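**Student:** Next come a sequence and a model predicted from it.
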Amino acid sequence: MNQNTGKTVLILGANSDVAKQCIKQYLEKGFSVVAASRDTTSLQKLIGENHLDPSKITILYFDAVDFDSHQKFYDELPVKPHIVVYAAGFLVDNEKALRNFKGAQQMMMVNYMGAVSILNIIAMDESNKNLERIIGLSSLSGVRGRKSNFVYGSTKAAFTTYLAGLRQELASRKIKVNALVIGYIRTKINEGLQLNESLIMEPDYVAKYIVNAGNSFTIVPNFKWKMIYMILKILPESLVAKLP
């Protein structure tokens, strides 16, 4: 049931398929949503096409890699958030990343550097007594280095490590930090990739884990992916080297 919580969630990178589902699900739970993205037109369409209450959604322009704009973006928020979700992401093929540093650099800037830039600003604002949770969308690709995607995976590994330390930093203020360690999702970022269909999750399924995040730091949606996550964590390096 939609119940007004009086709380606000800030979604950074709100144009991703998972983030759009988060917007709808947070609204259903009674939150107000600040949806921030470079593509504000797409977010406006989301409101109209899904008959969402425009009075509960604020759409703002946010560029994850325009680091110099982040402080101003935060200072000008209409309300300081209770929950922050960092959902911005960028992916290029590993072969392209190895041969063209611009692709690798863009992944580093969006997946890691942009996150650290804006989340540091948000987390260090001790005047915001609203803040109770920060959620970052990471990936199974960052659990172990594998030759098929280690450049992308390294950016997600760095992000997960950052979130783990941030959780410790904010514990004394009773602010929770969660890392969603996610496998394959049927999203724009994965279009054209040859993926195991039985392992692909839908965006709304993943969004439920974000919106209902609990106390655990690492959240791995889907039982199959939990098993894969645990296997990857303990697999000897000699066997990891044989994985694609």
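**Tutor:** Cool, the structure landed.

**Student:** drop to CA atoms for contacts and neighbour counts, all remaining ones
**Tutor:** Will do.

**Student:** Packing partners of the strand or helix carrying G103?
**Tutor:** When elements are assigned from DSSP states H and E, G103 belongs to helix 101-108. The contact analysis (3 or more CA pairs under 8 Å, 6 or more residues apart in numbering; DSSP states H and E) places helix 101-108 against helix 94-99, helix 150-170.

**Student:** Against which helices or strands is the last one packed?
**Tutor:** Just to be clear, that refers to helix 150-170. Helices and strands in packing contact with helix 150-170 are listed as helix 94-99, helix 101-108, helix 114-123, strand 133-139, strand 176-182; criterion 3+ CA pairs under 8 Å, 6+ apart.

**Student:** Adding mean neighbour count and distance to F217 as columns, could you present those in TSV?
**Tutor:** As requested, the helices and strands packed on helix 150-170 are exported to TSV (neighbours: other CA atoms under 10 Å; distance: least, CA to CA, whole Å):
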stretch	mean neighbour count	distance to F217
helix 94-99	14	28
helix 101-108	18	22
helix 114-123	19	16
strand 133-139	24	9
strand 176-182	24	5
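
**Student:** Comparison target below:
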Amino acid sequence: MQRKTVLLLGANSDVAKAAILRYAAKGHQVIAASRSTDALYALVDQHPSFKDRVTVLYFDAADFDSHAGFYEQLPQKPHIVVYAAGYLRNNEEALLDFPGSFRMMQVHYAGAVSILNIIAMDRENARLERIVGLSSLSGVRGRKSNFIYGSTKSAFTQYLAGLRQYLFGRRITVNVIVAGYIRSKMTAGLDLPESLMLEPDFIAKAVVEAGNGFVIVPGFKWKIIYTALKWMPERLVAKLP
């Protein structure tokens, strides 16, 4: 198996940390980038056998001016890029607090566009073969309970869809993981149905094993929900929470 370099952006998310371990277990070299470098160093310390396979770097998705320098200083240019940065404010808070709304826009969409454009336009990196973005079912249809968060994920998904077409001629695959409810620090304390909760490692497996299709929806229940949301008449969507 060819040893590849994987760049994980927003690497302190629960899904990203599970993906770090999965990629390292496959023998790949992982560059784990996040504002929370201490948490990533702690993860590496907990898995000493992977210590030589994981490099921790500081990355701030919302610090757009730093992105070009961050990319240029990478120890190796990546074969695979995973964008998993996330930030959540509930809808009522976001409606009253624009800085909170804006932070979600920066982390989920603007930051992704900034750094992924830089990566995609580096034609000297002939080894780049895949870009994977972690999105959400919340971005499939606008619903009154989470439309601000959902709109940022919808924008991210549409960006990835266009990027996929743009990079098709260079044989670079772009995938989007459209995930449902994930048991994570971001959803801790939210009143979510237990029967629909997915473990971070389950989502990470979908990331690491992504194939050629664009939209990947982990979990059969969520595949059904995704399809229903896409085709549900507006009058029924309006009745959803």
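**Tutor:** Yes, it's here. Worth saying up front: this structure is predicted, and the values here are computed from it rather than measured.

**Student:** Got a TM-score for the two of them?
**Tutor:** Aligned and superposed, the two chains score 0.99 in TM-score terms (TM-score structural alignment, normalised by the length of the second structure); 241 aligned residues with a CA RMSD of 0.7 Å.

**Student:** Name the nearest residue to A97 of the first structure, sequence neighbours excluded.
**Tutor:** Taking CA to CA, 6 or more residues apart in numbering as the measure, A97 of the first structure lies nearest to A104, with 4.7 Å between them; neighbours along the chain are not counted.

**Student:** That neighbour matches what in the second structure?
**Tutor:** With TM-score structural alignment defining the correspondence, A104 of the first structure maps onto S101 in the second structure.

**Student:** list the contacts for its match?
**Tutor:** Neighbouring residues of S101 of the second structure by CA atoms under 8 Å, 6 or more residues apart in numbering: 89, 94-95, 148-149.

**Student:** Among those residues, which one sits closest to L236 of the second structure?
**Tutor:** Minimum distance to L236 of the second structure across the contacts of S101 of the second structure is 19.6 Å, recorded for I148 (CA to CA).

**Student:** Quick check: that closest one touching L88?
**Tutor:** No - taking CA atoms under 8 Å as the definition, I148 of the second structure is not a contact partner of L88, at 9.9 Å.

**Student:** which stretches of the second structure form helices?
**Tutor:** 14-25, 37-46, 67-72, 91-96, 98-105, 111-120, 147-167, 200-208, 220-231, 234-237 (DSSP state H).

**Student:** Now the third one on the first structure. Mean distance?
**Tutor:** Put plainly, it is helix 67-72 of the second structure. Superposed on the first structure, helix 67-72 of the second structure shows a mean distance to its aligned partners of 0.2 Å (mean CA distance after the TM-score superposition for the first structure).

**Student:** Where does that helix end up in the first structure?
**Tutor:** Per the alignment by TM-score structural alignment, helix 67-72 of the second structure matches residues 70-75 in the first structure.

**Student:** residues making contact with the matching stretch?
**Tutor:** Counting by CA under 8 Å, 6+ apart, the neighbours of stretch 70-75 of the first structure from elsewhere in the structure are 62, 117-118, 121-122.

**Student:** at 6 Å what do you get?
**Tutor:** Under the contact criterion CA atoms under 6 Å, 6 or more residues apart in numbering, stretch 70-75 of the first structure has outside partners I118.

**Student:** how close does whatever residue of the second structure lines up with L46 of the first structure get to S66 of the second structure?
**Tutor:** Counting by TM-score structural alignment, L46 of the first structure lines up with L43 in the second structure. The spacing between L43 of the second structure and S66 of the second structure, counted by CA to CA, to the nearest Å, is 25 Å.

**Student:** Could you check which of these two has the larger neighbour count?
**Tutor:** L43 (19 against 14; other CA atoms under 10 Å).

**Student:** returning to what we had before: distance between the helix holding G103 of the first structure and the chain's centre?
**Tutor:** 18 Å (CA atoms, centre = their mean, to the nearest Å).

**Student:** once aligned to the second structure, how far is that helix on average?
**Tutor:** Helix 101-108 of the first structure differs from its equivalent in the second structure by a mean of 0.4 Å after superposition (mean CA distance after the TM-score superposition for the first structure).

**Student:** now that helix and helix 150-170, what's the angle there?
**Tutor:** The directions of helix 101-108 of the first structure and helix 150-170 differ by 30 degrees, with axes from the mean of the first three to the mean of the last three CA atoms, to 10 degrees as the criterion.

**Student:** More neighbours: which of I148 and L88 of the second structure?
**Tutor:** Between I148 of the second structure and L88, counting by other CA under 10 Å, I148 is the more crowded of the two (25 against 16).

**Student:** Trace that one over to the first structure, please.
**Tutor:** Matched across to the first structure, I148 of the second structure falls on V151, judged by TM-score structural alignment.

**Student:** Distance of its match relative to V92 of the first structure?
**Tutor:** Note on V151 of the first structure: its distance to V92 of the first structure, by CA to CA, is 9 Å.

**Student:** how about stretch 200-213 of the second structure, which residues of the first structure does it hit?
**Tutor:** Aligned using TM-score structural alignment, stretch 200-213 of the second structure spans residues 203-216 in the first structure.
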